[in-house]
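J.: below are the sequence and a predicted model for it; my questions follow.
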Amino acid sequence: MIDTETLQKFRDILGPKGFTDDPDDIAPWTSDWRGRYHGTAAAILSPASTQEVSQVLALANRLGVAVVPQGGNTSMVGGATPPMDGSALILSLRRMNQIRSLSAKDNLAVCEAGVILSTLHDAAADAGRRFPLSLGAKGSATIGGLISTNAGGTQVLRHGTMRALVDGIEAVLPDGSIYEGLDALKKDNRGYDLKQLLIGAEGTIGIVTAASLRLVPAIADRAVGWVGVETPEDALALLRMLESRLGGMVEGFEIIADDGLGHVLSHIPSTRSPIETRTPWHVLIEVDLDEQTEPSAAERLEGALAEAFEAGLAKDAAVAASEAQAEAFWKIRESLSEAERAQGPALQYDVSVPVARMPAFMTQAAAAAQQAFPGTTASSFGHLGDGNVHFHVRAPKGTSDGPAWIAADGGRINAFVHDAVVAAGGSISAEHGIGQMKRTELARLASPARIATLRAIKAAFDPRGIMNPGKLVPLDGEG
């Protein structure tokens, strides 16, 4: 544990508002979002400015005290959980929650790391703009965390991940120096792109304190549709048809196995199937227009779906008749993870494969997993347009002790699924990051060149190893 004299030095920098060692205040922030990882911390450090972050890291580096950066603590892979031995302090960015500027003219917002995603959505809407990244945790996830994990979400098809939406970054490096890179330059050819290096680094080489974020025009007209299809291959053919017919207007294209829909209808109140026909697979589509034009978004989507019926790609379909109905369609998609948890113990995987291989992976990997682990059931849903698959393996029916099942079979199932992902040319992490949950699997499956490069970058930026220890970068001896 960190001694009281050391803690006092951090208290002197931050004052009473920025320092707490009250165990009751600390406790909610020492476990991960899913409750799988737990740690211990002697204090939470909560700087209110970039300068205070700089002073904290300079002191931590000098004393060799590890820090775990934390935003909304919504990591799905234990990426913001302190170690169990109490050797690290939590460094919370939640007090740094100002939108420094927002310009509709420049289509740019400069936000501090602690700004909650939904807060940015509201501020952009007030200016007639929007920040085109959304996810289920938008009410608690923070900008700094979204950048540090290169978050994706449901709008990647049109707008890309956080990498595509961040035009500039301000960050504090492990020695306390400040990287001032908020200028949103379209061209900057001064060597290594430190902005992109910090995006997705999970707080292992520096702490993002602010970012310049790209805004887009507010949606003037949208249409949301639900389509029943026979196979994932038909879903992909439907996507390509829509892209050919509607181009960049297609903003969302989600594929859901029918059993996933069934879990939502069983466990989530006030949900109903958008279509009467229960097909093996379902597709949720959103088409957005930046300007009110004729034909409307709904008319364009209906016209394209008529072609899909003629081509035999759609078995049944519905286009939302109101904004409330559109939100009801999306509620099904956004409730899938909650419904899966209610269904019973399961292992969830956030993976990606090349888009062309995603349909085969979704069906073949599920069948292979069920055969390899009798009694389990497997299915998936995901962002078909970018190859991101959320693949779930559920415990055999009647399993009452989920942790015991995971302890007994989880390792073998993890290796089986990840091997299938790699065999398909994919990645074991699509949008949730590596954290501590996938670190050993990354070491097992990644190329020696990738592992060596990760370690070299970590060592160059953070030679004392104080930044988010045990996350992302495989440890010595792993790999």
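T.: Structure received.
J.: from now on I want contacts and neighbour counts done on CA atoms only, so please keep to that.
T.: Noted.
J.: so after the longest helix along the chain, what's the next helix or strand?
T.: As assigned by DSSP state H, the longest helix anywhere in the chain is helix 402-423. Toward the C-terminus, helix 402-423 is succeeded by helix 439-445 as the next helix or strand (DSSP states H and E).
J.: in that next one, what's buried?
T.: 439-443, 445 (16 or more other Cα atoms under 10 Å).
J.: do the same with stretch 161-178
T.: Buried residues in stretch 161-178, counted by 16+ other Cα under 10 Å: 161-163, 165-178.
J.: now swap in stretch 252-267 and tell me
T.: Using 16+ other Cα under 10 Å as the test for burial, stretch 252-267 gives 252-265, 267.
J.: just say helix, strand or coil for the closest residue to Leu246 other than its chain neighbours.
T.: Distances taken as Cα to Cα, 6 or more residues apart in numbering place Arg300 nearest to Leu246, at 7.5 Å, with adjacent residues excluded. The three-state label given to Arg300 by DSSP: H, G, I helix; E, B strand; the rest coil is helix.
J.: burial count for Arg300?
T.: Residues near Arg300, counting by other Cα atoms under 10 Å, number 17.
J.: that one and Asn189: what is the separation?
T.: 42 Å (Cα to Cα, to the nearest Å).
J.: surely Glu180 forms part of a strand?
T.: Yes: counting by three-state DSSP, Glu180 is found in a strand.
J.: this is the other structure I want to compare:
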Amino acid sequence: MASYLSEPRKRFHTPAVAVALPGSVAALQALCRWANAHRVPLVPQSGNTGLVGGQVPLSGTEVIVNLSRINRVRSVDAAAGHMTLEAGVILEHAHQAAEAAGAMFPLWIASQGSARIGGVLSSNAGGVQVLAFGNARELTLGVEAVLADGRLYQGLNALKKDNTGYDLKDLLVGAEGTLGFITAATVKLFPIPEAHETALCNVASPAAALELFYLLRERTGSRLTAFELMPRFGIDLQLKHQMLSRDPTASLSPWYVLAEVNRMRGGVPGALQSALEDALGQGLVGDAVLAQSESDRTQMWAAREQMSDVQSREGASIKHDVSVPIAAVPQLLMDGIAAAEKVVPGIRACAFGHMGDGNIHFNFSQPVGADGKAFMAGAEPVHAAIYEIVIRLGGSVSAEHGIGQLKTGLLKQVKDPVALEMMRAIKHALDPNGILNPGKVLG
């Protein structure tokens, strides 16, 4: 069972009673009927790439139910703009199925080579294209799900408008398997861009990055698909640990923005370059490099996508997946870095992420020469300092990774009490015996 129990961050080590791998929706229904009758707790799992422990056991009495064998691409209709996938389809394979039909499924995350559709939707995954296309919930038209008692919710449809009561699809997406097993989904497809215009820009501060975002959004509108903030510290770490073959930046800068604009068929090239020329003239950008080839673009994106992994090579890392209103990102970073440095002198901030939608991965590497275990043992005051600032700025303590078992206590502290009561009522209505992912999300 090792591969089903070992999650990416190695934080949770509780065993399971068994691992079940149903090969069909009917088999999953039978399993749920049996488990509900005998009060056997079930842990839904797809690709086992979650970062908050939602897909692994909590008490040791659970059966992991892995949906990797329910993995058909049921249909692809590129002309109509949708496809239907089963829960076990690997996200990268979903991309390939869409592209083979001449379309694009615009949900890209670092773990797309192993993450599966069921988990992607159950965690409401975000990724680097949320700015233009939305997160998993916004990309989902309908879902099919097996409920705790084995009944099948048949909510698959391709409707963009459906005002027939509560949106049960939106309830199941993002529920982290606590309300049912998503077994299939109909998701949106989009035309494949003719080209990407990609640039890595030097900015003096997050405040300058915010002004650059406003300018690019005004000039390029919905064609601006990515706007990622990165610190120089993260680039230096990747060069130090030989994760980059060369420095992809134009020159040294404390902060960088990775911006990308899609050019559709018939579009005029050079929109990003033209906007950046204006930004240079206004002093928002100190320097910039435009990708001249797909190799250049790949190198730029590698620098962004490896930002989290390189911290593990450097040593211990305290991580936060938070979001605030876009206009508050500079304040979050300024106040958060100062607060963390006050708690742990010498701590090294590696804050990066999706500035265009307000989601920052506010990570901190251990001080040079510090003991990693001692650093992690003192993580709680750093967490408290960051979360206090996030809440003060009207943000969320979990932007795209979910709650799982890692943040249940935190959720009780920060969530509106009425919202928690509503969530508990929904949970009880759909899973009265509490067999679906017990202890996750609501604790």
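T.: Great, that's in hand. None of these values were measured; they are calculated from a predicted model.
J.: mind checking the TM-score on these two?
T.: Superposed pair, TM-score by TM-score structural alignment, normalised by the length of the second structure: 0.98. Supporting alignment: 443 aligned residues with a Cα RMSD of 1.2 Å.
J.: trace the residue nearest to Leu246 of the first structure over to the second structure, please.
T.: Residue pairing (TM-score structural alignment): Arg300 of the first structure is matched to Ala271 of the second structure.
J.: same check, this time on Leu173 of the first structure
T.: By TM-score structural alignment, Leu173 of the first structure lines up with Leu147.
J.: circling back: so which of the buried residues of stretch 252-267 of the first structure are in strands?
T.: Among those, the residues falling in strands (DSSP state E) are 252-257.
J.: reformat those as TSV; add distance to Trp405 of the first structure.
T.: Below are those laid out as TSV (distance: Cα to Cα, whole Å):
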residue	distance to Trp405 of the first structure
Gly252	35
Phe253	34
Glu254	30
Ile255	28
Ile256	26
Ala257	24
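J.: and those residues, which is closest to Val287 of the first structure?
T.: Gly252 (7.0 Å; Cα to Cα).
J.: wait, what's in contact with the counterpart of that closest one in the second structure?
T.: If you follow Gly252 of the first structure across to the second structure using TM-score structural alignment, you land on Ala226. By Cα atoms under 8 Å, 6 or more residues apart in numbering, the contact list for Ala226 of the second structure reads 128-132, 258-261, 354, 356.
J.: roughly how far does Ala226 of the second structure sit from Ala250 of the second structure?
T.: 19 Å.
J.: mind listing the helices for the stretch 101-250 of the second structure?
T.: 117-122, 130-133, 168-172, 206-220, 232-240 (DSSP state H, counting those that start in this stretch).
J.: work out the gap between the longest helix of the first structure and the centre of the chain.
T.: 21 Å (Cα atoms, centre = their mean, to the nearest Å).
J.: next, the buried residues of that helix.
T.: Buried-residue list, helix 402-423 of the first structure, by 16+ other Cα under 10 Å: 406, 410, 413-414, 416-422.
J.: Gln364 of the first structure: what secondary structure?
T.: Assignment for Gln364 of the first structure (three-state DSSP): helix.
J.: what's the counterpart of it in the second structure?
T.: Checking TM-score structural alignment: Gln364 of the first structure goes with Asp335.
J.: you'd agree its match is up against Glu388?
T.: No: using Cα atoms under 8 Å, Asp335 of the second structure is not in contact with Glu388, being 10.4 Å away.
J.: any chance you could map the strands in the stretch 1-150 of the first structure?
T.: With strands called from DSSP state E, counting those that start in this stretch, the stretch 1-150 of the first structure shows them at 19-20, 44-45, 66-70, 88-92, 99-103, 108-112, 129-130.
J.: need the nearest residue in space to the equivalent of Ala384 of the second structure over in the first structure, chain neighbours excluded.
T.: Superposed on the first structure with TM-score structural alignment, Ala384 of the second structure falls opposite Ala415. Among residues not flanking Ala415 of the first structure along the chain, Glu441 sits closest, at 7.6 Å (Cα to Cα, 6+ apart).
J.: can you find the partner of the one you found in the second structure?
T.: So Glu441 of the first structure corresponds to Leu410, using TM-score structural alignment.
J.: which residues touch the nearest residue to Lys17 of the first structure once chain neighbours are set aside?
T.: Spatial nearest neighbour of Lys17 of the first structure, excluding adjacent residues (Cα to Cα, 6+ apart): Ser46 at 7.6 Å. Applying Cα under 8 Å, 6+ apart, we find Ser46 of the first structure in contact with 14, 17-19, 91-95.
J.: same question, Ile391 of the second structure
T.: 397, 414.
J.: cool, and Leu411 of the second structure?
T.: Residues near Leu411 of the second structure by Cα under 8 Å, 6+ apart: 403, 441-442.
J.: sweet, I'm off.
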